[in-house]
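Here is a sequence together with a model predicted from it:
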Amino acid sequence: MEQAEIGLIGLGTMGSNLALNIAEKGHRIAVFNRTTSRTDAFKANAGELSDRIVPCHSLQELAAAIRPPRPVIIMVLAGTPVDEQIAQLREVLSANDIIIDAGNANFRDTIRRFKELESTGLTFIGMGVSGGEEGARHGPSIMVGGTEESYNRVEKVLTAISAKYKGEACSAWLGTDGAGHFVKTIHNGIEYADMQMIAEIYGVLRDGLGLNPKEIAPVFDTWNTGRLNSYLIEITAKVLNADDPKTGKPVVEIILDRAGQKGTGKWSVIEAQQLGIPATAIEAAVAARVLSSLKTEREAAEKAYGDLGLGRISGDKDALLADLELALFAGKVAAYAQGFAVMSGASQQFGWDLPMPTIAKIWRAGCIIRSQFLDTIAEAFSAEDNVANLLMTPAFIAMMKEAHPALRRVVARAAEAGLPVPALSSALAYFDAYRQGRGTSNLIQAQRDFFGAHGFERIDAEGAFHGPWGSNG
């Protein structure tokens, strides 16, 4: 029997969809699931693709079914289950075989696993996959970290199954060990910020202008035809237009306002802090999700404070809608600038040499934050070497000069109306602080020196100095 080109372990929703995608693109794939009945059912339900699927009932059978060097994709829960699966695979795989973790792993775990396998003859790939269930089935964005040699073994399959943007595959090797999973983490951090800002704009439209979901949906639909064209804006319009079959009400109105999270947003914030690179819009978005989970406390606070006499925003509706569009765009610019700055810092810290234009390009289709805006980012990185921050590239300077006044007006009017816009506010504060040549940290340095003798730098001399606090104390 012809051997499979690749193997896959874990036939949950994502694993099943990825396996079907691989088979559909013409590659024979061996599959294994701990519950053998699921493996058999998967092949039985694969229809015309079943001939390219090799069901295996043991890991030994799986290894025997794959053409060496054997690449095996793991699609199991992140954390300990991945380590357990790797330990089991080490008993059946041979030198030069490749274990591929395609889950949402912490990149530091990926670095550890990569190093642990180096002395065994096996190699490890940490592969970020973005696009959800639909992406896994029909074309995700794929971010690969590992040795270039191991990527070359699976490049043909990954290129075939990835999303395509104007004929270009949205899959790439980004660097060694944890590079792929780190880029996926920052992708998700930007996604958090993007979603939070959209939700904040929705809140202004709902609570500030008193619009219902069916009135708000066309607004996002229209924005999706312009500078905000993106997957998240597109689905926002669809979500707001959808009705609940049970009640007949707009489905968004019967959903509890308590957002979940799986950890990648938090990881992106932690790593930004570790690297000393501000990612304030992402931080605000993660904090907003945490605050949303405090549903009981928020309801109690609403009763305690009562009606503050705020809420509605008056004035020219069309002018406000135009401001909201530009404000959302400005916030998006800041969030992406922060995310790419974090990746740039990590690239230096971990020696990855991350290809920034390539990252922007492979995010243009398949992934959750895909948008036309990423073309501009790719061009900005391609036009200049060593871009410190996207906000300093000509295209972004022009965009922010146009958009920041609207962001400023929206944040101010939302604050006056008592409408929370934490991510948009953080984006504005970041922009203002970033463009301020003379800030206020001189006072902080004076305070630090006063109570801790930490010293400070002078504007008129080199070296470390202390203030005359003793004589003033």
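Cool, got the structure.

Please count neighbours and contacts with C-alpha atoms only from this point.
OK.

residues touching residue 124, list them.
By C-alpha atoms under 8 Å, 6 or more residues apart in numbering, the residues touching residue 124 are 98-101, 113-114, 117, 146, 177.

Residue 125 in helix, strand or coil?
For residue 125, the reduced secondary structure class is strand; criterion used: DSSP: H, G, I helix; E, B strand; the rest coil.

so it touches residue 103, yeah?
No. The pair formed by residue 125 and residue 103 falls short of the contact definition of C-alpha atoms under 8 Å, at 11.1 Å.

Would you agree residue 73 falls within a strand?
Yes. Under three-state DSSP, residue 73 sits within a strand.

how much space is there between it and residue 164?
Relative to residue 164, residue 73 is positioned 21 Å away (C-alpha to C-alpha, to the nearest Å).

neighbour-wise, which of the two wins?
Neighbours per residue, other C-alpha atoms under 10 Å: of residue 73 and residue 164, the larger number sits with residue 73, 24 against 19.

quick one: which of residue 125 and residue 103 has more around it?
Just comparing residue 125 and residue 103: by other C-alpha under 10 Å the higher neighbour count belongs to residue 125, 30 against 22.

Enumerate every residue touching the residue positioned nearest the centre of the chain.
The residue lying closest to the centre of the chain (C-alpha atoms, centre = their mean) is residue 188, at 1.5 Å. With contacts defined as C-alpha under 8 Å, 6+ apart, residue 188 is in contact with 264-265, 268.

What segments of the stretch 201-350 of the chain are helices?
Counting by DSSP state H, counting those that start in this stretch, the segments of the stretch 201-350 of the chain that form helices are 213-223, 231-241, 264-275, 280-292, 295-305, 317-350.

With respect to residue 430, which of the ones you listed lies nearest?
Proximity to residue 430 (C-alpha to C-alpha) singles out helix 280-292 among these, at 6.9 Å.

alright, now check it against this:
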Amino acid sequence: MTATAQIGVTGLAVMGRNLARNFARSGCTVALHNRTEARTRDLVDAFGHEGAFVPTRSPEEFVAALRPPRCLVVMVKAGGPTDAVIEQFARLVEAGDVIVDGGNAHFEDTRRREAALRERGVHFVGTGISGGEEGALLGPSIMPGGSAEAYRSLGPLLERIAARAPDGAPCTTHLGTDGAGHFVKMVHNGIEYADMQLIAEAYDLLRGVAGLEPAEIAEVFRRWNTGRLDSYLIEITAEVLTHTDARTGRPFVDVVADRAEQKGTGRWTVQTALDLGVPVPGIAQAVFARSQSGHARLRRAAASLPGPGAAEQAPSRMAADEAERFAAQVEQSLYASKVISYAQGWDMLRAGSEAYDWGIDLGSVAAIWRAGCIIRAAFLDRIRGAFTERPDLPTLLADPQFAQELGEAQDAWRGTVAAAARHGVPAPGMSGALAYYDGLRAARLPAALTQAQRDYFGAHTYRRDDREGTFHTRWGGDRTEDRTD
């Protein structure tokens, strides 16, 4: 077979198929391979008119169809299947060729695979792709790691198919070596969990406290989407809330089971944050909220627990002007909590970059998330600006503009959290974000008592504010203090 293809895609389920079509539409000649040949034929039969495809029947044909240095994209199920496919093609390619894993792999697996292939002279590029099925076809946000040399071959191809930010820039960039790309995608998904949880809480408050109906709440979200909360997730929330179930005539949101599932990337984010010692309670609360929603047995057992007294029960419906004021208050709380969650995500990006020596440009991450991805939002351009202007910014919350907005929002934010508590509406994301904010701004935390307790029961020692060194008090004796360092 003549080597004519600039890029190849193996694994032609929905994401792989749409990615291959995107490459073809952008002018690339695309080699196609799938474990079952029928799926390859189906793609060419249905979409062959969109560009130049080279269908192949075997791994050997697939590799032979690619121009050197060969670039092939693996789009198969994460875990063992990915390892099997990588090994299959690693035996067929040559030194200098590039194998791309576009699935949702754990970044530690990517680091392992990259190191193994590097020894064989093959470039391995773990690449996060966000935007779902539609994004894969029309332009996703693409987060590649791997070597700089690999990106020189692969980068121009990825830039062709990536989403375009409002300023026209492609939403992809080289993020760092080995697992950097999949690490950034993992954090993206963690922020996505937090964002979705906060939006769900805002909906629940508008319904459970203000008494608004889903279609009315949709109009509130549409208004918010014209301002600083302008984002893909706010936009689709309004669409979901206006949808009516054809079978029952009820609001669609009322017939969907209230159990939110997860594929694991949010959980990975929290686990990795614990390993790095980075507090990401906004993401953790979202992960745990999904877990709680699925524990039907626990929820049934606790369903009869008492809630707010009759005096604190939400009215059946607020008056129009009162509902408008409450919606404005919830908007402030949602925005402030959203900023907190994104700040936690960027704290984790910095910590991961330092721990693994990736050199991730924090401003560039915000830049490539401005379009294509699930968390795309107008205020990402401001995050990009904050970290571009000050690459050493210790936290997004130290940016003067964001700090000012949080200060201006805090009264409404506190009022929203208080209203949620009074009326028994669970708001772990908003209340946790406020607690994080107050924890950072506190002049002194009760952690001093926690450390003293640790010294009492386990002789774990402590430090003092007024002297250098490490100390232990003889709690079971005369309570004298010893310096232990």
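Okay, I see it. Being a predicted model, the structure only gives us computed values, none of them experimental.

Tell me which helix or strand the residue nearest to the centre of structure 1 sits in.
Following DSSP states H and E, one finds residue 188 of structure 1 within helix 179-203.

The contacts of residue 188 of structure 1 into TSV, with extra columns for neighbour count?
TSV is the format used below for the contacts of residue 188 of structure 1 (neighbours: other C-alpha atoms under 10 Å):
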residue	neighbour count
264	22
265	24
268	29
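
re earlier: what's the distance between the residue nearest to the centre of structure 1 and residue 78 of structure 1?
From residue 188 of structure 1 across to residue 78 of structure 1, the span is 16 Å (C-alpha to C-alpha).

Could I get the full set of helices for the stretch 351-485 of structure 2?
Remark: helices of the stretch 351-485 of structure 2, listed N- to C-terminal, are 362-368, 380-389, 400-423, 428-441, 447-458; assignment by DSSP H, counting those that start in this stretch.

And those helices: which comes nearest residue 233 of structure 2?
Of all those, helix 380-389 sits nearest to residue 233 of structure 2, with 13.4 Å by C-alpha to C-alpha.

which residues of structure 1 does that closest one align to?
Aligning helix 380-389 of structure 2 against structure 1 (TM-score structural alignment) gives residues 374-383.

contact partners of that stretch?
Defining contact as C-alpha under 8 Å, 6+ apart, one finds that stretch 374-383 of structure 1 is touched by 356-361, 363-364, 387, 390, 393-395.

Output the residues you listed in CSV; the columns should cover neighbour count and distance to residue 131 of structure 1.
Below are those laid out as CSV (neighbours: other C-alpha atoms under 10 Å; distance: C-alpha to C-alpha, whole Å):
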residue, neighbour count, distance to residue 131 of structure 1
356, 20, 20
357, 18, 20
358, 17, 17
359, 26, 15
360, 22, 15
361, 23, 15
363, 28, 10
364, 27, 11
387, 17, 28
390, 21, 25
393, 16, 29
394, 11, 31
395, 14, 28
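
how much space between the residue lying closest to residue 255 of structure 2 once chain neighbours are set aside and residue 251 of structure 2?
Leaving aside its sequence neighbours, residue 255 of structure 2 sits nearest to residue 245 (C-alpha to C-alpha, 6 or more residues apart in numbering; 7.5 Å). Remark: distance between residue 245 of structure 2 and residue 251 of structure 2 (C-alpha to C-alpha) = 6 Å.

Next: residue 219 of structure 2.
Separation of residue 219 of structure 2 from residue 251 of structure 2 (C-alpha to C-alpha) stands at 14 Å.

More neighbours: which of the two?
Looking at residue 219 of structure 2 and residue 251 with other C-alpha under 10 Å, you find the greater number of neighbours at residue 251, namely 18 against 15.

show me where the stretch 51-200 of structure 1 has strands.
With DSSP state E, counting those that start in this stretch as the criterion, the stretch 51-200 of structure 1 has strands at 53-56, 71-74, 98-101, 123-130, 141-145, 164-165, 168-169, 171-175.

Those: which one's closest to residue 415 of structure 1?
Checking the strands of the stretch 51-200 of structure 1 against residue 415 of structure 1 by C-alpha to C-alpha gives strand 123-130 as the closest, at 34.8 Å.

Mind reading off the mean deviation between that closest one and structure 2?
Strand 123-130 of structure 1, aligned to structure 2 and superposed, deviates on average by 0.4 Å (mean C-alpha distance after the TM-score superposition for structure 1).

got the contact list for residue 14 of structure 1?
Residues near residue 14 of structure 1 by C-alpha under 8 Å, 6+ apart: 75, 132-133, 136-137.

and which of these is nearest to residue 194 of structure 1?
The closest of the contacts of residue 14 of structure 1, once distances to residue 194 of structure 1 are taken by C-alpha to C-alpha, is residue 132, at 16.4 Å.

Can you get me a residue count around the closest one?
What residue 132 of structure 1 shows, counting by other C-alpha under 10 Å, is a neighbour count of 17.

Can you tell me how far it is from residue 27 of structure 1?
Residue 132 of structure 1 sits at a distance of 21 Å from residue 27 of structure 1 (criterion: C-alpha to C-alpha).

Also residue 441 of structure 1?
Computed as C-alpha to C-alpha, the residue 441 of structure 1 to residue 27 of structure 1 distance reads 58 Å.

who has more neighbours, the two?
Residue environment comparison for residue 441 of structure 1 versus residue 27 gives the larger neighbour count to residue 27, 21 against 9, counting by other C-alpha under 10 Å.

do you know how far the residue nearest to the more buried one when sequence neighbours are not counted is from residue 63 of structure 1?
Closest residue to residue 27 of structure 1 apart from its sequence neighbours, by C-alpha to C-alpha, 6+ apart: residue 5 at 6.3 Å. When distance is defined by C-alpha to C-alpha, residue 5 of structure 1 is 11 Å away from residue 63 of structure 1.

What residue in structure 2 is paired with residue 462 of structure 1?
In structure 2, the residue matched to residue 462 of structure 1 (TM-score structural alignment) is residue 468.

Please enumerate the shared neighbours of residue 5 and residue 63 of structure 1.
Residues within reach of residue 5 of structure 1 and of residue 63 at once, by C-alpha under 8 Å, 6+ apart, are residue 70.

In contact with residue 106 of structure 2: list those residues for me.
Residue 106 of structure 2 is in contact with 182-183, 186, 268, counting by C-alpha under 8 Å, 6+ apart.

rewinding a little: could I get the strands of the stretch 51-200 of structure 1 as JSON lines with distance to residue 343 of structure 1?
Rendered in JSON lines, the data for the strands of the stretch 51-200 of structure 1 read as follows (distance: least, C-alpha to C-alpha, whole Å):
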{"stretch": "strand 53-56", "distance to residue 343 of structure 1": "38"}
{"stretch": "strand 71-74", "distance to residue 343 of structure 1": "25"}
{"stretch": "strand 98-101", "distance to residue 343 of structure 1": "21"}
{"stretch": "strand 123-130", "distance to residue 343 of structure 1": "14"}
{"stretch": "strand 141-145", "distance to residue 343 of structure 1": "13"}
{"stretch": "strand 164-165", "distance to residue 343 of structure 1": "23"}
{"stretch": "strand 168-169", "distance to residue 343 of structure 1": "21"}
{"stretch": "strand 171-175", "distance to residue 343 of structure 1": "11"}
